[in-house]
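1. below: sequence and its predicted model.
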Amino acid sequence: MFFFLFGLVLLLYVNYIVFILVILLLVAFLVLYERKILGFIQERKGPNVVGIFGLVQTVYDGLKLLSKKDKGPMGFFFIVMPIYGMVLSLFQWVFLPVPFFIMQLEYSIVFTFILSGLLVYVVLGCGWQSVNSYGVIGSMRSVAQMISYEVVFFFFVMMFMFSFKNFNWSDFLHFEGFSGSNLKIFFVFIWLVMTMAELNRSPFDLVEGESELVSGFNTEYMGYNFTLLFLSEYGNIWMMGMLFGLIFGGGLVDMASLTLLYVSVTVIIRGFLPRLKFSDLINLTWKICLPAVFFFLLYFMVL
């Protein structure tokens, strides 16, 4: 009887399980792809020994991380926060057409913002429970950085809310408002700045600045805890790529191609651009991006 009920529950949630496995495979592919591209940019080969053309390198690296013994403070929040971050990272996908909706909600855009805001507490909790000065400083800088981008991100998406008069991501599948518009390049630039700051990617990887923070908020993390933080971070890269394709594409085919383009651009930028100063990021977000997005928000409201 137990196995019958377990099988029934498994069948009901098979879409969720397959979906999670696909995301994990995409993360593994992204790690390998990033190391190959960075190797080409820096005139080295990258992973090429483990498996054919180094295809199994990511799997071996994951096993190596999981086999490491965790010697951190091991407090309650120290253990729970990486799991909490991974769950939030996966749960954000259920409201997006990837390529079908796993869960349709009338206010899916609002729920996406709520989940994105909750991710701040993951970084803050990890740094606070690490009982490490580098971790605390890294988490504080992370909160300032994420708040700066989220304000701009909220106003940016609000422009489309006023156009659609709806709060569902499904409306973007038929959106062609940027077709032939000269503003498209400017909006793409704003999107790259916002999402790079959220994802802690170069040149905005200030949360994990190794030169001054020794990896920042996750200094004390290793083993499976660090693996969960790593998976959630790279999973969010794919999610931001999906949103980029959804907003600027206007269809499933365009969405898939633009998602791959966004992921490739994030990797290439890491290979070319140096890290900015923390003050430069704050000035860029609050003094340039926010006034520009707020101006266009008012423009769309008038229209």
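-> Noted; the coordinates are in hand.
2. only C-alpha atoms from now on, for both contacts and neighbour counts.
-> Fine.
3. part of a helix, is Ile140?
-> Residue 140: Met, not Ile. Yes - Met140: assigned to a helix according to DSSP: H, G, I helix; E, B strand; the rest coil.
4. excluding chain neighbours, what is closest to it?
-> Leu124 (6.9 Å; Cα to Cα, 6 or more residues apart in numbering).
5. give me every residue that touches that neighbour.
-> Val136, Ser139, Met140, Ser142, Val143, Phe217 (Cα atoms under 8 Å, 6 or more residues apart in numbering).
6. buried sites along the helix or strand where it lies?
-> Element membership for Leu124 (DSSP states H and E) is helix 108-129. By neighbour count on 16 or more other Cα atoms under 10 Å, the buried set for helix 108-129 is 108-109, 111-112, 116, 119-120, 122-129.
7. in addition, the following structure is provided for comparison:
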Amino acid sequence: MFLFDIYMIIIGMLILVIGVLIGVAYLTLLERKVLGYIQIRKGPNKVGFMGILQPFSDAIKLFTKEQTYPNFSNYMSYYFSPVVSFILSLIIWMLIPYYFNLISFNLGILFFLCCTSMGVYTVMIAGWSSNSNYALLGGLRSVAQTISYEVSLALILMSSIVMIMDFNLLLFSYYQNIIWFFILMFPLSLCWMSSMLAETNRTPFDFAEGESELVSGFNIEYSSGGFALIFLAEYSSILFMSLLFVMVYLGGFNLSFIFYLKVMFISFVFIWVRGTLPRYRYDKLMYLAWKSYLPISLNFLLFFLGFKIFLM
């Protein structure tokens, strides 16, 4: 019986990973289509019906290209950092609260914070091991950026945790039957949204890969499979952060069509922001994180602690 349970967990994880990879493939297609229409052009529409096979065409092209690497790079860390980045982005998906057959984390939010904190090392090592000044600058920017917003990121989450007094993501749905936390914690939920953009290195906070000033940043020396894995890790993180936002702020987890619509809408917001906002200035993000989000999140944390003690 015990072996059967293990097999079921492994099969469930495989199905989850395949589902995530297909979701990532079509998120890239959605992004290219939406950006195309924002810029008054078509986007991919030739491969397959209405461009529907374009993601698989891109995948085949990327993984069959020649794998190049700089002569003076630190080869082992250069080679393995995209792999570790991709594995980390898939491991976080084990957090989805299942009702059957898979894992239900009692300390899910702690696990999430640990995994996202590890993600910065892969970017830093990718930048450093490439032995390129542009890549190194991108890696250093990523480290400074992560330190800035992850402090307030954890504190914003703390307010939600104080309200439910648990780290289990499944419990968020029980406490949001009457009112969503998005409305209850209105400024905080928007702070969390922009922190999500910084977490996933997306416009307007894509400093680690600033094309205009760093010629693509930390991933400049990557080609073929390494570049594809970095790309997959980023888009997998976007999907997961959308899912987490819905679980924590938009009514919690339930296996309904409305839940998936919410996740799709938040993923669309990531693309929408990319199509409409210019890149933020680097020092302005530091200013925003330390002088705006940190005081706001601390004040709200104290307020919700007082509110909880008053109710007790």
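-> Received, thanks. The model shown is predicted, which means the values in this text are computed figures rather than measured ones.
8. please enumerate the helices of the stretch 201-303 of the first structure.
-> 210-213, 223-249, 252-272, 278-283, 290-302 (DSSP state H, counting those that start in this stretch).
9. most packed of these?
-> Burial of the helices of the stretch 201-303 of the first structure is given as mean neighbour count (mean count of other Cα atoms under 10 Å); helix 223-249 ranks first at a mean of 22.
10. could you tell me the angle between it and helix 252-272?
-> 120 degrees (axes from the mean of the first three to the mean of the last three Cα atoms, to 10 degrees).
11. show me what helix 223-249 of the first structure is packed up against.
-> helix 14-41, helix 57-67, helix 76-91, helix 183-199, helix 252-272 (3 or more Cα pairs under 8 Å, 6 or more residues apart in numbering; DSSP states H and E).
12. check contacts around the residue positioned nearest the centre of the second structure.
-> Most central in the second structure under Cα atoms, centre = their mean is Ser237, positioned 2.8 Å from the mean C-alpha point. By Cα under 8 Å, 6+ apart, the contact set of Ser237 of the second structure is Ser89, Thr200.
13. translate it into the numbering of the first structure.
-> Aligned by TM-score structural alignment, Ser237 of the second structure pairs with Asn236 of the first structure.
14. rewinding a little: by neighbours, which of the contacts of Leu124 of the first structure wins?
-> Phe217 (31 neighbours; other Cα atoms under 10 Å).
15. what about Arg44 of the first structure, distance to Ile37 of the first structure?
-> Taking Cα to Cα, to the nearest Å as the measure, Arg44 of the first structure falls 10 Å from Ile37 of the first structure.
16. helix, strand, or coil at Glu176 of the first structure?
-> Glu176 of the first structure - assigned by three-state DSSP - is coil.
17. surely it meets Gly250?
-> Yes - using Cα atoms under 8 Å, Glu176 of the first structure is in contact with Gly250, at 5.6 Å.
18. for Trp180 of the second structure, grab the count of nearby residues.
-> With other Cα under 10 Å as criterion, Trp180 of the second structure counts 19.
19. next: Phe56 of the second structure.
-> Around Phe56 of the second structure there are 14 residues (other Cα under 10 Å).
20. that one contacts Ala25, correct?
-> Yes - assessed by Cα under 8 Å, Phe56 of the second structure is found in contact with Ala25 at 7.4 Å.
21. got CSV for the helices and strands packed on helix 223-249 of the first structure, with distance to Val49 of the first structure too?
-> Converted to CSV, those look like this (distance: least, Cα to Cα, whole Å):
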stretch, distance to Val49 of the first structure
helix 14-41, 12
helix 57-67, 8
helix 76-91, 30
helix 183-199, 30
helix 252-272, 22
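22. can you tell me which of those helices is nearest to Phe101 of the first structure?
-> With Cα to Cα, the closest approach to Phe101 of the first structure among those belongs to helix 14-41: 10.6 Å.
23. quick check: that closest one compared with the second structure, mean distance?
-> Here the mean offset of helix 14-41 of the first structure against the second structure after fitting is 0.5 Å, by mean Cα distance after the TM-score superposition for the first structure.
24. any idea how far the closest residue in space to Ile102 of the first structure that isn't next to it in sequence lies from Phe178 of the first structure?
-> For Ile102 of the first structure, ignoring the flanking residues on the chain, the nearest one in space by Cα to Cα, 6+ apart is Val94 at 5.1 Å. Val94 of the first structure is 26 Å from Phe178 of the first structure, where distance means Cα to Cα.
25. thank you kindly, that will do.
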